[in-house]
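**Q** Sequence plus predicted model, see below.
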Amino acid sequence: MGSPQLTLWAAAASDSELSSTSAVGLVLAGGAVLVIAGQLLRLRLRIRRERQGGGDER
């Protein structure tokens, strides 16, 4: 998978070494993106279930 974070990391690493602060920032930003994407997927699934009349049934 060519995620933007990985391609950004590869481009930055090829030019010069990243500082540890930059590396930590990239990791935290990537984690935040994953958390937000997960929350959006859960919200989509919940809305879809409610529209189909499923409610909270599992």
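**A** Perfect, I can see it now. Numbers count the residues shown, from 1 in each chain.
**Q** Every contact and neighbour count from this point should use C-alpha atoms.
**A** Noted.
**Q** Tell me where the protein has helices.
**A** Counting by DSSP state H, the chain has helices at residues 4-15, 20-51.
**Q** here's the one I want to compare it with:
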Amino acid sequence: MTLSHFSAVLIYAVFASVVFGITQRATPRAMIRYGLFCWVLFAGSVILASWLMYFIRH
């Protein structure tokens, strides 16, 4: 199985968000909300950075 760079980053974001959620919040509800928030930030920053690199190149 071959992963693209984007799918590898999204998988990394899932694992990092799970770790951040578990270690940074006390209640299960807060863990899930913070994990989702971190995942959105990871994914959003990757998309934003890729568009920025595209416009710098062109």
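**A** Ah, there it is. These numbers were taken from a predicted model, which means no experiment stands behind them.
**Q** Would you mind giving the helices of structure 1 as TSV with mean neighbour count added?
**A** Below are those laid out as TSV (neighbours: other CA atoms under 10 Å):
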stretch	mean neighbour count
helix 4-15	12
helix 20-51	12
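**Q** Check the gap between the equivalent of Ala30 of structure 2 over in structure 1 and Val27 of structure 1 for me.
**A** Counting by TM-score structural alignment, Ala30 of structure 2 corresponds to Thr21 in structure 1. Noted for Thr21 of structure 1: a distance of 10 Å to Val27 of structure 1, by CA to CA, to the nearest Å.
**Q** And Ala12 of structure 1, by the same measure?
**A** The gap separating Ala12 of structure 1 from Val27 of structure 1 is 14 Å, by CA to CA.
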